[in-house]
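J.: Using only what follows, build the 3D model:
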Amino acid sequence: MWIPVTVRVEDHVIVPDLDYGNIENPDQFLEDYTSSVANTPMDMSKPLWEFHLLNIKRSNAESVVLARIHHSIGDGMSLMSLLVACSRKTSDPDALVSATTTASTKPVDYMALTWWLIAGFWFMIRVTFTTLIEFSKLMLTICFVRDTKTPLMGNPEDGIKSWKVIHRVISFDDVKLVKNAMNVKVNDVLLGMTQADGHTKAQKKQILDKIRVRGAVAINLRPATNIEELADMMAKGSKCRWGNFIGTIIFPIWIKSENDPLEYVRRAKATMDRKKISLEAFIFYGIIKFTLKFFGGKALNLHFISYVNKIIINLAVDTTTIPDPHQLCDDMVESLKMIKYAAMERKSRKMEV
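T.: Model (predicted):
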């Protein structure tokens, strides 16, 4: 329940006393510090938010602010809006950071209203048919069909014992190169990169062909996908939705050995195009607690965050199940290289023709 309390800033803004001069590897230090914070329970006797200020220079940042905020304080979108509202531009300290650009609305051609109705009716038939198929697959997954037992699968009864949080930075330009060459979306490339195994050998092909691995992909169910201005969200009569509104789809991960690395991206796009038409994410939103009861805890959480010309891969793993998460990052980076070179080769062949 919400109760009024007195907030002591020093209890929430933490500036650790560190010997910065003796930190040989700042990136590794931050990784260990973040993992330590992730494994420390929050103090429930005070408001559940804290900021850790680390004046440590890393390979891609001059200093670090680590925010840990309990989900009862707010959902991800509103918290991101709050953090953006608290930030200022380095070029103009008094100016707010520019918010994400909103998508432009295309005018409706009312002269073609009849065709719109026909297309809408056909779309409803596709949605109904695809939803029935995907929902049937979902229920089979929950009740009967289990993933193949692999080292990546933890024991749900053991729970999460020790979190390890790491990240890796890749070039957004590399991802966009593949996106443009294959006429797909950025998320299709990232899912394809996740599925591809950068060091798969030919002798493993028969083993991989028999393995069933599936992941849960979060889907934003909000009408607007951009980060809203905090002032707009708080305005009276605002249509910006507060609270969590995230669905989940079951995504079959294609880990079979392919001679053409681009095949992983093609399969990711085909799967996501089918999932987007269905209402699986909305249905799963309503029964997610029931589903998680069967699936148990997750051994691996994977997030992609785009920022300017970079994409940050964030991994949160249970180290008792995945002792070397850096190898997973290395494999994904290698997979992106393979896919990128294959896309460049395909593009050059088209230009020659």
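
J.: For the rest of this, base every contact and every neighbour count on C-alpha atoms.
T.: Will do.

J.: Show me which positions of stretch 7-19 end up buried.
T.: By neighbour count with 16 or more other C-alpha atoms under 10 Å, stretch 7-19 contains the buried residues H12.

J.: Can you name the element that comes right after the lengthiest helix in the chain?
T.: Identified as the longest helix of the chain according to DSSP state H is helix 113-143. Later in the chain than helix 113-143, the nearest helix or strand by DSSP states H and E is strand 163-171.

J.: One more sequence to fold, the one below, so I can look at both together:
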Amino acid sequence: MDNQYTNNVENLDDETRPPVSPISQSLHSSILSLIIFTVFELETPITELEIVGLFQRAYATTKHSWRKCIRWRKVVTRVEDHLIVPTFPLGLARETYDEYLREYLSRIGCVNFSEDKPLWELHLVKYPSLNGACSLIFKPSHAIGDGYSLVSLFCKIFQRADHPSLPFTFPQMSLKKQGDGKRTVIGMGNKMLGFMGKCVNTISDLIESSLRATFLEDRRSAIRSKAWTNAKIELFRPFNIYSVTLSLKRVKQVKTKLGATVNDVITGLLSYIIHLYTLRKANVGDGLTADSINSKMTLLVMSNMRVFDGFTNIEDMITEIAWGNRSRAMFAKLPTFNNAEKVSPVDFIIEAKEIMDRKKNSMLLYFIDKVLNIAFRIKGQKGMDEMIYSSFRNTSTSISSVIGPKEKIAICNHPVNGVYFFVSGIPQSLTFTSVSCMEQLKLVVKMEKGFIDSKLFGSCMDEAFDNIFRAAFEDNQDKDDQ
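T.: This next block holds a predicted model:
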């Protein structure tokens, strides 16, 4: 629904420019407004002049800076008008500045965009944190683009720290499944049974998506506030941010050991984190039992539809003009177990793999745009806004993942220690994002203040992957030794 709206628009006037797609309009509306925050942790300080010059060149490179105004409209952009430099007290410790940074992210994450200028901002925090000498924050509306829109932009204007003149490279992975071409009688029979199973799964997923987008919702739990089970409430609620950085090599070792994918490992990991949190939350009271708060939780998985646009690898995907939003939602149950106290950490990844394999054996994503188009014709833009809002509100949590380059990033010759992103405005108490970049996997959680115990949840995140890794390898080694 989006690519047709954002390509080949350079020579059109305001009256003939293509309209903003219904999806993008829904992501910046009176009902729902999603904002992406990408945070770059730099090793050395960077100046305002360097930032302004960099993004002015980015404007010249991309040749457009679109403003969402029913139709995509080209505007003249002054980077200085979008750059904000906060002031913190001087002479504080890095740990204190790290807290200031988190509070600042929460504060700007609760502020929507002004309608009198394009929907993006830059924030330069010139104070050291635990992970860098300063932080650069890019804040665009999700209506303008999705994660791969941003990856495309960053790869055009940033450079490799090791060889600035060389392009970034990405993990070699196929975005399309390839068949083996065998046509034996038994093979054809298996294919027929497989196709029938896929059709059943597709129908089931279409029904579930329709129900989730209207009235079917999760119950209250340790991660789902009672407020979200009532009528619509204020979207921009104060939050805490916490992150863990994992070695991508270790993640891939677990992936290979369990016959899973990196996304399966991420899904299993966040399920296990929630499991630890709910058990410990139940142990301290709060009137909830472990069984009741750890059952029937639905994960909303954001999938990028660019993989269905004919691309065969990530490099090709990000070199295209990628503006407009191509994210779509898929619903999956979080792994649950009857004997919650004794379950092995690796069981969460094994169960997550089974759940996601079942979701992959469905044609939902091929039909989802057609379904949305029908819904838009029947219910109009306001109805579309309500459906997308309900898809988030009716589920317990969500995950959005992006794959970045393998090489270390530099911004104006300033090396980047780490990069992560999160999304504000989602009507959920707990949301996850992950980015695989520079041979690291960064998992970030955004937690509603006053409801999620951020210290307890953070401690669960700190230990979760080590528990999984140890269960996958060390426990097996112990058995072998016996």
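
J.: one step back: what helices and strands are in contact with the longest helix of structure 1?
T.: helix 262-277, helix 280-286, helix 288-295 (3 or more C-alpha pairs under 8 Å, 6 or more residues apart in numbering; DSSP states H and E).

J.: Can you lay out these as CSV showing distance to W116 of structure 1 and mean neighbour count?
T.: As requested, those are arranged in CSV below (distance: least, C-alpha to C-alpha, whole Å; neighbours: other C-alpha atoms under 10 Å):
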stretch, distance to W116 of structure 1, mean neighbour count
helix 262-277, 17, 18
helix 280-286, 24, 19
helix 288-295, 34, 13
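
J.: I'd like to know which of those is closest to R222 of structure 1.
T.: Distance to R222 of structure 1, taken as C-alpha to C-alpha, is lowest for helix 280-286 among these, at 10.8 Å.

J.: rewinding a little: would you list the helices and strands packed on helix 113-143 of structure 1 in TSV and tack on distance to E229 of structure 1?
T.: Compiled in TSV, these are given as follows (distance: least, C-alpha to C-alpha, whole Å):
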stretch	distance to E229 of structure 1
helix 262-277	27
helix 280-286	26
helix 288-295	29
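
J.: Among those, which comes closest to H303 of structure 1?
T.: helix 262-277 (16.4 Å).

J.: just to revisit the earlier point, got the buried residues for the longest helix of structure 1?
T.: V127, T130, T131, E134, F135, L138, T141, I142.

J.: do stretch 159-179 of structure 1 as well
T.: Under the neighbour-count criterion of 16+ other C-alpha under 10 Å, stretch 159-179 of structure 1 has 160, 162-167, 169-170, 172, 174-179 buried.

J.: if we can go back for a sec, and of the helices and strands packed on helix 113-143 of structure 1, who's closest to T34 of structure 1?
T.: Using C-alpha to C-alpha, the nearest of these to T34 of structure 1 is helix 288-295, at 26.0 Å.

J.: Centre of the chain to the closest one, how far?
T.: Centroid separation between helix 288-295 of structure 1 and its chain, computed with C-alpha atoms, centre = their mean, to the nearest Å, is 20 Å.

J.: Can you pull out the residues in contact with that helix?
T.: I142, P156, T248 (C-alpha atoms under 8 Å, 6 or more residues apart in numbering).

J.: Having no further points to raise, I will conclude here.
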